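**Student:** coords please:
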Amino acid sequence: MGKKVLNEQLNTQNDATYQMIDITKIYPNPFQPRHIFDKDRLEELAKSIKKSGIYQPLILRQPIAALERYEIIAGERRYRASMLAGLEQIPAIIRNFSDEATMEAAIIENLQREDLSPLEEAEAYQAMIKELNLTQAQVSERLGKSRPYIANYLRLLGLPTGVKLMLQEGRISMGQARTLLAIKQPQALEKLAQRTVEEGLTVRQLEEIVTKFNLDKDREAAQKQKRKNKSPFIRELENQLGERFGTRALVVAKSKQKGKIEINYDSIQELDRILDVLNISLD
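**Tutor:** Now for the predicted structure:
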């Protein structure tokens, strides 16, 4: 079902029943992608409803079998505000929707009419893929959005829980979250996300930090691989040199007969200590 078809179904009253429904018989849509409703905006809408009533009826799903339970297809904000306003009945258009159409309508209605948070939008796309057995390309086609756009949002679901909360609360932006995803270590990612919030890092600054972090990690991985490929004799020699000098030592073999020994130091004080071990004085 495409966006155009859904729009027609949501905005026409053909084959639909318009009536007043008891608010106690109305239930939120389980496929509703929005999880957070702004309290202040709901209270403003409730005041407006108290004063002027509801101008646009809700769209509800026809109850299945004998269940007197109407699921919301469109208009959950109006429903919540009506409850705050103390209404007992709400004007609604009743439609006979399948599970698939109900889900898709709820998602599209929210994407078109309200600003979902990045995570809510990502979860909406994931729900369409999982519940409707769609591919990213099919979701893209149905919603009229590019496939990279859908893919970028879905990647946000791979963020650690703590970073998702930062994004949900608006402490980091969509651009910052996408940049952080380039870091594959969850703990390092969370640490940098917290630093981003504390220091107010821009996306450009964050990109530079992430690039350097990944380059350093690549070097470390390459060094570990080189060490892994070394003979047991060389690795044992490096261990003994490291213990002797209290720092990292490398034995680099250039051929069977030649090579070099590298002893690393991170400060002048550490260099002085190494020289003392070698009984070398520069005085």
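
**Student:** CA only for contacts and neighbour counts going forward, please
**Tutor:** Noted.

**Student:** can you give me the helices for this structure?
**Tutor:** Secondary structure of the chain (DSSP state H): helices at 3-11, 39-52, 76-85, 99-113, 118-131, 136-143, 147-155, 161-168, 174-180, 186-199, 203-229, 232-245, 268-277.

**Student:** so which of these comes closest to residue 23?
**Tutor:** Shortest separation from residue 23 across those is recorded for helix 76-85, at 7.6 Å, computed as C-alpha to C-alpha.

**Student:** output the contacting helices and strands for the closest one.
**Tutor:** Helix 76-85 sits against helix 39-52, strand 58-61, with contacts defined as 3 or more C-alpha pairs under 8 Å, 6 or more residues apart in numbering; DSSP states H and E.

**Student:** quick one on the thing from earlier: for residue 260, which of the helices of the chain is the nearest?
**Tutor:** Distances from residue 260 to each of those were compared by C-alpha to C-alpha, and the smallest falls on helix 232-245, at 11.6 Å.

**Student:** the structure of the following sequence is requested for comparison with the preceding one:
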Amino acid sequence: MSDDLSRKRLGRGLAALIGEMDKPAQPNAATPRIGADNKVPIEFVGPNPRNPRRHFGETELADLAQSIREHGVVQPVVVRTVDNGRYEIIAGERRWRASQLAGLTEVPVIIREVDDRVALEIAIIENVQRADLNAVEEALGYQQLIDEHNYTQADLGQVIGKSRSHVANTLRLLKLPSEIRDMLVDGSLSAGHARTLVTAEDPAGLAHRIVEEGLSVRQAEALAQQPLQIQQTRSGVSSSAPAPKDADTVALEKMLSDVTGLRVTITHGQRGGELKIGYKTLDQLDEMCRRLQQ
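**Tutor:** Here you go, the predicted structure:
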């Protein structure tokens, strides 16, 4: 019965849920008198070790830290109490991390008393609906709810506001080799590209071809349905893996990556080559354009 009530409550959508969480708690016997204007020492607050989000972009954190220095933390961090008078983050770990970068000694919090299960559900749902997770983290979060709380794919779709097919397709990414999942995490591959690789005979080889040749999702889908020899063919040469790069090329890639702060790849061919610079955010693209214009 409690399971049904929890899912119905969460199924109302994150906006309603976070809206309730962002309101100062009404004081009662079980809830401390703390609201949006109250602050606690930042060292008393810690992350939820089971939060599905593992990657926080350095550029985004730096930008948020600068904003916090100028305007403060606009939206409090939602926490719950744990042992020894400390607090565990339910929602707002990025704000907490950026506050540390900004040099804050205190952080505004709202305390909510919830159990382990609800804290995990909120962490996953908040990150998914705010698009803060990469595709692998999203898939692992879904799988965690399925394994630990007996959610069905239909349950997940209803709770997070996604279609059942979206949930199913996202979970399929966990079948990919770790090499491809790493490419998803670092932004080399999009989730759309990765989904086409699930049924490919040589997913790793095709993944490298997608990155090197800049193939669209539609082109990748067409190749994934072809025989292995066609999937592996590049510029008329059949190979199951990208050609090894010489030490000079690798060193040049590293040097350019260090200078730009972005992922740089260099590919040589019979008729020249390609220099590719990958970016994850529009701010990174703007910064690169500014440098090129100078």
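
**Student:** quick revisit: can you put the helices and strands packed on helix 76-85 of structure 1 in a markdown table and add distance to residue 166 of structure 1 and mean neighbour count?
**Tutor:** Shown next, in a markdown table, are these (distance: least, C-alpha to C-alpha, whole Å; neighbours: other C-alpha atoms under 10 Å):
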| stretch | distance to residue 166 of structure 1 | mean neighbour count |
| --- | --- | --- |
| helix 39-52 | 19 | 15 |
| strand 58-61 | 33 | 25 |
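
**Student:** need those in TSV with distance to residue 32 of structure 1, can you?
**Tutor:** As requested, the helices and strands packed on helix 76-85 of structure 1 are arranged in TSV below (distance: least, C-alpha to C-alpha, whole Å):
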stretch	distance to residue 32 of structure 1
helix 39-52	17
strand 58-61	13
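
**Student:** who wins for proximity to residue 4 of structure 1 among these?
**Tutor:** When the helices and strands packed on helix 76-85 of structure 1 are compared for distance to residue 4 of structure 1 using C-alpha to C-alpha, the nearest one is strand 58-61, at 17.0 Å.

**Student:** superposed on structure 2, where does the closest one end up, distance-wise?
**Tutor:** Strand 58-61 of structure 1, aligned to structure 2 and superposed, deviates on average by 0.6 Å (mean C-alpha distance after the TM-score superposition for structure 1).

**Student:** residue range for that strand in structure 2?
**Tutor:** Per TM-score structural alignment, the counterpart of strand 58-61 of structure 1 in structure 2 is residues 77-80.

**Student:** residue 2 of structure 1 versus the alignment partner in structure 1 of residue 133 of structure 2, what's the distance?
**Tutor:** Residue 133 of structure 2 maps onto residue 116 in structure 1, with residues paired by TM-score structural alignment. Here the criterion is C-alpha to C-alpha, to the nearest Å. By it, residue 116 of structure 1 lies 20 Å from residue 2 of structure 1.

**Student:** neighbour-wise, which of the two wins?
**Tutor:** Set side by side, residue 116 of structure 1 and residue 2 give different neighbour counts by other C-alpha atoms under 10 Å, the larger being at residue 116 (18 against 14).

**Student:** show me what contacts that one?
**Tutor:** Residues counted as contacts of residue 116 of structure 1 (C-alpha atoms under 8 Å, 6 or more residues apart in numbering) are 33-34, 110.

**Student:** name the member of the residues you listed with the most neighbours.
**Tutor:** Across the contacts of residue 116 of structure 1, neighbour numbers were computed from other C-alpha under 10 Å; residue 33 holds the maximum, 24 neighbours.

**Student:** got a list of what that residue touches?
**Tutor:** In this structure, residue 33 of structure 1 makes contact with 106-107, 110, 116, 120-121, 123-124, judged by C-alpha under 8 Å, 6+ apart.

**Student:** that one -> structure 2?
**Tutor:** Looks like residue 33 of structure 1 aligns to residue 52 there (TM-score structural alignment).

**Student:** how about residue 123 of structure 1, what does it touch?
**Tutor:** By C-alpha under 8 Å, 6+ apart, the contact set of residue 123 of structure 1 is 33, 154, 157.

**Student:** distance of it from residue 45 of structure 1?
**Tutor:** Taking C-alpha to C-alpha as the criterion, residue 123 of structure 1 is separated from residue 45 of structure 1 by 26 Å.

**Student:** find the nearest non-adjacent residue to residue 275 of structure 2, please.
**Tutor:** Using C-alpha to C-alpha, 6 or more residues apart in numbering and skipping the chain neighbours, the partner closest in space to residue 275 of structure 2 is residue 266 (4.7 Å).

**Student:** what's around that neighbour, how many residues?
**Tutor:** Burial measure for residue 266 of structure 2: 15 neighbouring residues, criterion other C-alpha under 10 Å.

**Student:** need the residue closest to the centroid of structure 1.
**Tutor:** Averaging the C-alpha coordinates of structure 1 gives a centre point, and the residue nearest to it by C-alpha atoms, centre = their mean is residue 156 (2.6 Å).

**Student:** isn't it right up against residue 178?
**Tutor:** Yes: with the criterion set as C-alpha atoms under 8 Å, residue 156 of structure 1 and residue 178 qualify as a contacting pair; they are 7.0 Å apart.
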